[in-house]
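Visitor: can't give you the sequence, but here's the structure:
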């Protein structure tokens, strides 16, 4: 026995990193918590949830438990985390890591980013400072702490766990189920906010003042809507630690000034480096449809305010972060043209879809129709693409090799499609699609008669 572990819970052989395709440095350096206090290795890991499902979980997977949140101390060297580390060090790919290992979302994975860009200097320490049970003396230096679901957008592919605007809409139209959405019950919701305020924020504040933090990932909700974001970033500046910290954002970029403090002018110049991923999933009116709450012209104005600093900080400092949806494909040519015009990079991922009811996924469409849309788009953008936008071309091509929902879910595809379409039609009524120059999904799909016929069938 060692640290309470028998031989079946010990690493038998450590595979060197150079030969270890399963290894990711995240479980030694990074810590994540959702707005509902769900802790995981990272935002892309598909773990058995302790309280509620996350956006990457399959519908019906696991059981919803009572609210019993863990502190970072309880989580960091827990049985689960030690098991993950044992598997990785012995060269076994954990099932929780399938999003990266199978390139479910994008062709450039989170694991690669952690290993090659953020923390290659910690890899040897991970091997040296982890015992055979998976317990490590290393402490997290990277934080993805989603302090609240506060968000002013209702992006069609999002939901109430990550958007207070979605939550408000669900409550307004009685679209939530107290038995399924336990976290929305008033007394549980109050417990979550108390834990986030009294435990999670205190953990984060200690990391800020310790001077050991190397990276923050600000993502929400909408992090630029949080007062805590502006306060903690200013704390790092005032303490003199900002020069050692890399900052990542995933933001809708609707707000870049808080109480007279400008994100690009007053905060980010003090940091070691930064990567502002400005979420935008199509240009113009199509983009405004996909991301309910988006003002395209205001987004463009805010994005351009960061361009002068990009010339100093490099191409990775300001990015168009794109999630590919089926309606969004019809605003992709214009978005690509803008990226070329502004000479900026694109990051591209495909909307999460582990269920055929996710009808905004490109793979919801019939294969022949989808491939015709992809081919038309590739003919438009591939001749113009450069090294900063070629990822869009590569992703669109790779999508043609993936099964559509009709192929992946032959027994449930039709029922899933009808259920998903009904949901989108309810959203259209709630959000008054078609009024005040707002597009409807039907108007977008009319641009491809075969797609329109499928949608209305």
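Guide: Yep, that arrived. What you are looking at is a predicted structure, and each value in this text was computed from that prediction instead of being measured.

Visitor: from now on I want contacts and neighbour counts done on CA atoms only, so please keep to that.
Guide: Noted.

Visitor: so what's residue 219 closest to, chain neighbours aside?
Guide: residue 250 (5.0 Å; Cα to Cα, 6 or more residues apart in numbering).

Visitor: span of stretch 261-275 from start to end?
Guide: End-to-end distance for stretch 261-275, by Cα to Cα, to the nearest Å: 19 Å.

Visitor: please enumerate residues in contact with it?
Guide: 233-234, 237, 242-249, 256-257, 305-306, 309, 313, 316-319 (Cα atoms under 8 Å, 6 or more residues apart in numbering).

Visitor: tell me, how many residues neighbour residue 137?
Guide: If you count neighbours by other Cα atoms under 10 Å, residue 137 ends up with 15.

Visitor: mind listing the strands for the chain?
Guide: For the chain, the strands defined by DSSP state E occupy 30-33, 39-40, 142-145, 154-155, 215-218, 246-251, 257-258, 261-262, 273-279, 291-292, 318-324, 345-350.

Visitor: could you redo these as JSON lines and give each row mean neighbour count?
Guide: Formatted as JSON lines, those follow (neighbours: other Cα atoms under 10 Å):
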{"stretch": "strand 30-33", "mean neighbour count": "22"}
{"stretch": "strand 39-40", "mean neighbour count": "24"}
{"stretch": "strand 142-145", "mean neighbour count": "22"}
{"stretch": "strand 154-155", "mean neighbour count": "22"}
{"stretch": "strand 215-218", "mean neighbour count": "22"}
{"stretch": "strand 246-251", "mean neighbour count": "21"}
{"stretch": "strand 257-258", "mean neighbour count": "14"}
{"stretch": "strand 261-262", "mean neighbour count": "14"}
{"stretch": "strand 273-279", "mean neighbour count": "21"}
{"stretch": "strand 291-292", "mean neighbour count": "20"}
{"stretch": "strand 318-324", "mean neighbour count": "23"}
{"stretch": "strand 345-350", "mean neighbour count": "22"}
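
Visitor: what about versus this one:
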């Protein structure tokens, strides 16, 4: 079992942005989209018992491909992180031969599609604002999957685990957690329990992890950082660049406003991780990005831009993919980014170097895709189309600001008109995109 064993299917339940069940935030495809079962009913369902039996036999699981991909490329996977965080031997004591687990889950991960941004590497699967963008860009109305009744059940499940003192960890992600009704129902309960001597120490011990875009700093006229200060918070902040690069990648966000909220958390002593997806604008912006945090006690936990190049141009999001750039420009930009990572040596910089190494390898292995003229022309067509819907910064302006040589190359590409039908059929638009 050593290569497949994962603690998350032994102590953890996950609900995705479409109210579906997955094994974790990295797992795809979904296991079930059944909205009727509670966490307790889902926990020892036939689906989950079957998955655990496969794991016990040492079989690789179809939905765990992202973790296998990361491990094969030398990146730590979520599975491996879980093995660091949880005592697998203790968890296995609760596992029965039929795949059932004797104890109820202690780790809750909840995502919601509620979001106010339309980030360049996102999709309508993960953002309600992207749903609206989908209609504007392609004339396609993305199905509305809000379910107030189901979210109420989810909140009750987590609150019951807290009242039973069973909950050890909660992971809020999105979308944007600060816009999620489930999050605020649970958080309001945690704040209430702080005043109860029986629960005070316990609720402060629960490990609560956030992935937040920092656009929301106030709740019910109160500072969110101040409200969360008493708890055991690990804050993962989505900061895809600095200044204009940030505002382009995190379309709809304002750099100065988000940076002010970031500093409010930092000044209050929160444990903070800085996250970014390694897009072309971020890599070109690497020196400013790394320098921004040089005097801050934070850890970087950046992400590889996971796509399906064999589905390009339909499976891509335009010229944010650095692997599409000519080899000599790619090499210079990536080398400069590597030098910036080594110069500042912020905690976690090695992960960034690993991501850039993988980009180098993939550009060589898939040169027939990344150097295909028609694909590049269609990718520019997509980028030009997307620029029409950017709130603040457009790619055609940003690239001149970030890299003159890359901008000159980009300006000379004769774009092909964007075909929305081609993209609708692509993998990144499939309903199982989440987790990729």
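Guide: Yep, it's here. None of the values given here were measured: they were computed from a predicted structure.

Visitor: distance to residue 227 of structure 1 added to the strands of structure 1, as a markdown table?
Guide: Shown next, in a markdown table, are those (distance: least, Cα to Cα, whole Å):
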| stretch | distance to residue 227 of structure 1 |
| --- | --- |
| strand 30-33 | 18 |
| strand 39-40 | 22 |
| strand 142-145 | 14 |
| strand 154-155 | 20 |
| strand 215-218 | 12 |
| strand 246-251 | 15 |
| strand 257-258 | 8 |
| strand 261-262 | 12 |
| strand 273-279 | 18 |
| strand 291-292 | 23 |
| strand 318-324 | 22 |
| strand 345-350 | 27 |
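
Visitor: quick revisit: and the residue nearest to residue 219 of structure 1, what pairs with it in structure 2?
Guide: With TM-score structural alignment as the criterion, the equivalent of residue 250 of structure 1 in structure 2 is residue 211.

Visitor: OK, contacts around that match?
Guide: Residue 211 of structure 2 touches 172-174, 176-177, 235-238, counting by Cα under 8 Å, 6+ apart.

Visitor: mind redoing it with 6 Å?
Guide: 173, 236-237 (Cα atoms under 6 Å, 6 or more residues apart in numbering).

Visitor: one step back: and the strands of structure 1: which comes nearest residue 202 of structure 1?
Guide: Smallest distance to residue 202 of structure 1 across these (Cα to Cα): 11.3 Å, for strand 142-145.

Visitor: how big's the offset between the closest one and structure 2?
Guide: Superposing on structure 2 and averaging over aligned pairs (mean Cα distance after the TM-score superposition for structure 1), strand 142-145 of structure 1 comes out at 1.3 Å.

Visitor: ok, residue 106 of structure 1 to residue 214 of structure 1 distance?
Guide: Distance from residue 106 of structure 1 to residue 214 of structure 1, by Cα to Cα: 25 Å.

Visitor: same question but for residue 430 of structure 1, I mixed them up
Guide: For residue 430 of structure 1 relative to residue 214 of structure 1 (Cα to Cα), the value is 43 Å.

Visitor: cool, and residue 391 of structure 1?
Guide: According to Cα to Cα, residue 391 of structure 1 and residue 214 of structure 1 sit 28 Å apart.

Visitor: can you map out the helices along the stretch 1-150 of structure 1?
Guide: Along the stretch 1-150 of structure 1, counting by DSSP state H, counting those that start in this stretch, helices occupy 26-29, 72-76, 79-89, 98-101, 110-112, 123-128.

Visitor: deepest-packed of those, please.
Guide: Ranked by average neighbour count under the criterion mean count of other Cα atoms under 10 Å, the helices of the stretch 1-150 of structure 1 are headed by helix 26-29 at a mean of 24.
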